[in-house]
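# Let's see this in three dimensions:
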Amino acid sequence: MKFGGGGYVTGLIFHPSTENLLYARTDIGGAYRWNPATSSWTPITDGAGFGATESRYHGVESIAVDPNDDRLVYMATGMYTFEGNGRLYISSDRGDHWTHVGLPFPLGGNNGGRAIGERLMVDPNKPSTLFYGSRTAGLWKSTDSGLTWAQVTSLSATKMTQDQANAAGGGMGVGIVVYDTGTQGSGSATQTIYTAISPDYVSVAGLGSSLYKSTDGGASWAPVSVPVSGYHVPHMVRAEDGLFYVVFTKDAGPGAGGPGRLYKFDGSNWTLLKSVDPAGGTNFGLGGVSVHGSGATTRIALGVTNSWGNWSGQQIVQLSDDAGKTWREIEATMPGETASGWVDDVEIDPFDRDHILHVHGGGILETKNASSATPTWKGSIEGIEETATLAIVTPPAGAPYKFINSAGDVGTWVDTDLTKTPTLGPGLGWSNGNSADMAWSDSLYIAATGVINSNGAATGYWSGDGGKSWANFAALPAGAKENTSAEGNIVVTSRSHAVWAPANSVPSYTTNSGASWVATNLPALAVVGQGWNRGYRLAADRQNPNKVYAYDSGGASWSSSPGKIYVSTDGGHTFTLSAGSVSAGMAPDAWWSTSIAVNPNVEGDLWVADGNTVYHSVDSGANWTKLPDFASANGAPGASLIALGKAAPGAAYSAAIYVVGVINGVWGIHRSDDGGATWSRFNDDAHQFGGIGVMAADQNLYGRIYVSGTGRGLLYTD
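This is a model prediction of the structure:
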């Protein structure tokens, strides 16, 4: 489905010698390549190498291109430093296919300071040589096109501990590598190299500066005297005339606070070109910088960070056409869209100085007439889908909408047209939508839950007209205020009647659209440790609204509490433990590895994916049959998601069943049209999306399902 952007693009990488070849990296949603033929972005990290056990490699920390070979591209990935060492992906066809090698240090594509860089650089004169500025382990070098790596101990042999990295938001470390050369393809390694180092690593490694220089290809390094100390260097670029333009800013970002400084550096002398200081409570910083041309007419585009809003006198993107002597604002109050705050990378198209792009928290913004007195800006997000869907539910056949999407950061949306950005939602701004449901006999009635991210306040809301208008719940149930994470959910049994299970809480029910709540008799959930949240998964019987099912998955695979089902026959007010679910031997597992679904066409027809396999009950949970097909393998859960949709024409079973899991060692989405007797794989290796987080099946069209990849928005297939 189309949303458009919806997430943080952390970097833009132009190929310096091939026109219109541009890559975008994101913090959780993989990477994209610009397609000039369609004026859209092509995802290049959906396929092999990004499966169920590889979701963390959708966090892209750095991308590098070979200036001599426009088909060769490198991508360094790893979501968080605490998850372990990252990977380097290598493509010889612009990202259509990848191979990968393990890196000997951790990466943090979604850690703080994730727009700093680029950390990975290819030597333009000897492209088999690469340098990488790591977050926690100093500077690294490869001499075999990235296949093997060695720490550059002549700079520092220090490796930060995880505690030290955590104290610095994941570690900022060595942030930038820049080659001081105007040539390429000479065959001899570039000798003069600069590397910028963040305050955390300067301190831990006992270094003397935030900038170091090598004049012997990286064999030895010497500190460079810098004009300000204790600052981050998010970007440093070299102009055609050999002058460097270097940003210093106090905070790491995203949206780094100031003070901020932009200097011109000739290898010996620093000239201050632009400064922003906290004044009047603004706390502006500086982020991205890009240059075009040389000499006195060098064009500089500079991103001002943490400057939220759009008004006369505001600074978002500053432009200079005289090498930094004078500046003018080219985005605030200009025609079209604006996107302030996280202007952490700015790029001038090397083939078109009037084409300037910058990243932000919701995607990419660009202007194609930067020289105008009033440049026009618009989003460049066609094809980029980076929303993080937390829950999805489809309505009965014939409803006036396709599904309800509960997503991180962008909130709750009722989608009526898959080809257009949705417009129906509660309008809560920067919020998480955690869960939603509708009355099956009255699909215009919707109830949803979430959290307002600006203040962390829990919220619930309902619509009686299919999402056109909304009202907040007047009250919240016990536990909702304190537990706002996504391990909670809500189900609707009929208009005004709902059951809400906040994370780590006893579910409660309402009969008056949230004006008041009453606790159910379900037992409290024991803490499983390691900070993992728990929650009851609820499912409303679509044929009998008096029946509601509650699934306790046990909380973790190592817990002593196996999965079990509770059944209510009074609309979710009171529940009884299903003894049959206990004797079935459902495995204990985490919330995100488990799922429950009801066949909407038959009363009491239940399905559970317990993280390892699938269970089926035809008598409202009294008895369960364990399916023999699914089993965990190679670190992938055997069955983590299940959804039921419109049946195949002439099928013996009344619904098509879709399971995300492993059959015969092969992970994917598997479909059955005969009630689970036989299965066929529904996706392929080219469509893995870093794993599948949520899934729902359409009730109008056989074969249509909706899935979320890791940071890849919602995708659908017929």
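# Going by C-alpha atoms from here, please, whenever you check contacts or count neighbours.
Will do.
# I'd like to know how far the residue nearest to Ala52 when sequence neighbours are not counted sits from Ala639.
Using Cα to Cα, 6 or more residues apart in numbering and skipping the chain neighbours, the partner closest in space to Ala52 is Gly691 (4.0 Å). Using Cα to Cα, to the nearest Å, we find Gly691 at a distance of 12 Å from Ala639.
# of those two, who's got more company?
A direct count of neighbours by other Cα atoms under 10 Å for Gly691 and Ala639 places Ala639 higher, at 30 against 26.
# Give me the spatial nearest neighbour of the more buried one, chain neighbours excluded.
In space, Ala639 is closest to Gly661, 4.0 Å off (Cα to Cα, 6+ apart).
# any idea how far that neighbour is from Ala597?
15 Å.
# Before we compare anything, build this one as well:
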Amino acid sequence: MRRRTFAASLGAAAVAAAAVPGTAAAKTGGRCEDGYVWRNAVVNGGGYVPGIVFNETEAGLIYARTDIGGLYRWQESAQTWKPLLDWVGWDLWGYTGVVSVASDPVEPKRVYAAVGTYTNDWDPNSGAVLYSDDYGDSWGVAELPFKQGGNMPGRGMGERLAVDPSDNKVVYLGAPNGNGLWRSVDFGRTWAKVEAFPNAGNFVQDPSSDYSDDNQGVIWIDFDTAGDRIFVGVADPDDPLYASADRGATWRAVDGAAAALGRADGNRTIPKQAAVDHENGHLFVVTGWDPGPYNGAPSAGRGGSVQRLSLATGEWTDVTPGYNPIGTIPGFGGLTVDRQAPGTLMVATQNNWWPDEILYRSTDSGATWETSWDYVWDANWSWPPARTDRFDMDSTGSAWLSFGKADDGPAYAVKHGWMIDALAIDPHDSDRIMWGTGATIWGTESLTQWDAQGALVGWDSEAGHQIALPVEPFTVAVRAEGLEETAVQDIAALGGTLVSATGDLGGFVQTDLGEAGVQIRRPSWTSGRSVDFAALNRDVVVGSGDVEGDVDGHVGVSVDGGATWLTTTRLDGVAGGGNGGTVAVGADGAVIVWSPGDGATAPVFSTDLGQTWTPVEGLPAGALVRADRVDANRFYAFASGAFYASVNGGLVFAATGAAGLPASGPVDFRAVPGKRAQLWLAGGETGKTYGMWRSTDGGKRWTRVRDFAEADAVGFGKARTRHGYPTIFASAKAGSTRGIWRSTDEGRNWVRINDDAHQWAWTGKAVTGDPDVYGRVYIATNGRGLIYGDIED
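As a prediction, the model looks like this:
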């Protein structure tokens, strides 16, 4: 997931007076003074979980970090995750990219998070280390003089944060881009560079890319408690490992590390993760030919290795698994050791894209390995072979993890995963393991059944071919409940049904907000971009999204309220990829207007549910399109400061001549339900025209809403009274206060309905109310899923 954004600033001067918004004071228990209770519309996961950390001392204390969705703590009694960074506000949205987490083994109540989403200019702020003395229920912030990359390449390596178990007020941090090794000696309150540390790393994945050009720097820190040594992994194939025997005063390169960790069958590799088996005196390290998580086929050979260092003798042993069903190991991601069973460790491939990732398990310190699945070849060595597995994947509650596919030979629809960097055996329970993927967390409490299963494949000498040996599989199931990481792009609340467009997952249709609902799979959107419905016929729902291949069109249509979907014709000249654009459907459902997102193709309309498309007249490429909610003949559009209207069902548009609207920056405008030709518009750009406007004449004249210096999203819900104006919701800034605002009197008065504990970072994409439930609001976040709020009964 990648997103560029903008910093908030004061917009243009107001042109119309209105009441100054009130601000609700915060209260405990998830509600503000106005009585709002906040929840997630459930998806269960939906994004990349690059790190899972178990506390070494306190059983049941587990943290999961995400690349754009913040940090979570496991709640053992409820078997769900609790979000810990919902307090992060708009200006510091980058704090929701968590590049590392450390849980104190001496005082488990202490926890640290290294935050910052991008190291390039997409994130305007420097990174920070957050510190907590109460398990993450409250936080302090230690700002850093450099950026960190919670959503950059290499974010699954590490952990880059580590608490010294012999003196827990000392915390170490590995930094990217030449910033070296840092240390705090006061429980994370202040930080200083370890000047004695000699190597800041030099490994760059792709110097030509603004996204992949990081020097990966100092990757991880680990401790040999028996020998009282600190080990530090560095992204430098020629000098990848350092150790200190005097609590970090001096450092030396570890002998033999370059030969062991810096090369793998001709590839230059880096030490991605490490784990110490204290009982047996081993340091295990996995390497890869790039930092991940997107690495594909290796340039040559295996692309990675598993290495074991004897802490007593300094001898290195290559313990890389010698067998992969597909023949070539592309590199490794996750690594974990079993604290209750010394000598037992597991590693994960990265990325075995087809047919599946492989988990490897060894109970003899890496001397031998067993795979989580294997091929079974028939006598003719027919392709594709059959497959046999040690465990069954139970996706109950997250049926979307099949991504609409069916098993295809050895390529199962529900996979062991991909991008597996987070792999952790519970240090208090050998039977429990969790691992994170690009979409969810998997886990089991029956892991040691693996060791009783024996081999997966044998040889039938009489038949002359392989056979699957009988094993009793255990179950691996979703362990992502409560962790919500979708990046929501648009929302359509039909009343009783909620339709959302989401990044990476396409979109969802939910009739029960407590369940994940049905993923929109036809068309097969890689990312959903917009959704709309016919205001006078809610059965007609449309959406647009990015697609791959040449089969599906970018627009999807449902005529049964989202229950089933039809794809549309691919528009000539508009390729797949990120070209979903925006789509609108007329109030009666008869006309669809689609504005492709390729930046070159002018909007088109269809009167046959997207089977044929005809260019509209009068609109430039990239225009944002909406439909009137009462008059089926009226459509509207906005582009580069100009507003357009159609009065003949979207066939022809003309500029309205409106002045004073934002000429640059993201803009959102919506038509008011039940009110012909009434519109509200929010958006703009830092330092330029920025705010909220309304029109009551179809976009000819606009009045600035003085309440907000900045506004980014606006939507509508059920009126407070039977014949009243629809409730207005906005993601906006009044004075110095960013928040979610509500007006029940046509915008004359506003109240902030969220509080400082519930800000969810960036909320500028979409906000809307529910047409049937007064006060309910839906909020699109960039990584915390779809938040909704209800007035407390």
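# joint contacts of Gly691 and Ala639 of structure 1?
Jointly contacting Gly691 of structure 1 and Ala639 under the rule Cα atoms under 8 Å, 6 or more residues apart in numbering is no residue at all.
# Which element, helix or strand, includes the corresponding residue of structure 2 for Ile657 of structure 1?
Aligned by TM-score structural alignment, Ile657 of structure 1 pairs with Ile728 of structure 2. Taking DSSP states H and E as the criterion, Ile728 of structure 2 maps to strand 727-734.
# One more: Gly303 of structure 1?
strand 299-305.
# Same check on Val202 of structure 1?
helix 199-205.
# ok, and what's touching that helix?
136, 138, 156, 158, 160, 168, 171-174, 207-210, 230-232.
# What of stretch 224-235 of structure 1?
115-118, 175-176, 196-199, 209-213, 246-252, 270, 287-289, 344.
# go on, stretch 659-673 of structure 2?
With Cα under 8 Å, 6+ apart, stretch 659-673 of structure 2 has contacts from 535, 626-630, 639-642, 677-685, 688-690, 693, 701-702, 712-716, 726, 765-766.
# ends of that stretch, how far apart?
Terminal residues of stretch 659-673 of structure 2 lie 24 Å apart, using Cα to Cα.
# picking that back up, filter the contacts of stretch 659-673 of structure 2 down to the ones in strands?
626-627, 639, 642, 679-684, 690, 693, 712-716 (DSSP state E).
# which residue numbers in structure 2 go with the top strand by length along structure 1?
Longest strand in structure 1 by number of residues (criterion: DSSP E): strand 442-452. Mapped onto structure 2 using TM-score structural alignment, strand 442-452 of structure 1 covers residues 537-547.
# The matching stretch: how far from the chain's middle?
Distance, stretch centre to chain centre, for stretch 537-547 of structure 2: 23 Å (Cα atoms, centre = their mean, to the nearest Å).
# Repeat that for stretch 257-270 of structure 1.
32 Å.
# ok, now stretch 201-213 of structure 1?
With Cα atoms, centre = their mean, you get 31 Å for stretch 201-213 of structure 1.
# Not counting residues beside it along the chain, what's closest to Trp93 of structure 2?
Ranked by Cα to Cα, 6+ apart and with sequence neighbours excluded, the top spatial neighbour of Trp93 of structure 2 is Ala761, at 4.6 Å.
# which residues touch the aligned partner of the one you found in structure 1?
In structure 1, Ala761 of structure 2 lines up with Gly690, judged by TM-score structural alignment. Contacts for Gly690 of structure 1 (Cα under 8 Å, 6+ apart) come out as 45-47, 50-58, 709-710.
# check which helix or strand covers Gly690 of structure 1.
Using DSSP H and E, Gly690 of structure 1 maps to neither a helix nor a strand.
# any idea how far it lies from Ala622 of structure 1?
36 Å.
# now Leu130 of structure 1
Taking Cα to Cα, one finds Leu130 of structure 1 at 61 Å from Ala622 of structure 1.
# Those two - which one has more neighbours?
Counted by other Cα under 10 Å, Leu130 of structure 1 and Ala622 do not tie: Leu130 has more neighbours, with 23 against 17.
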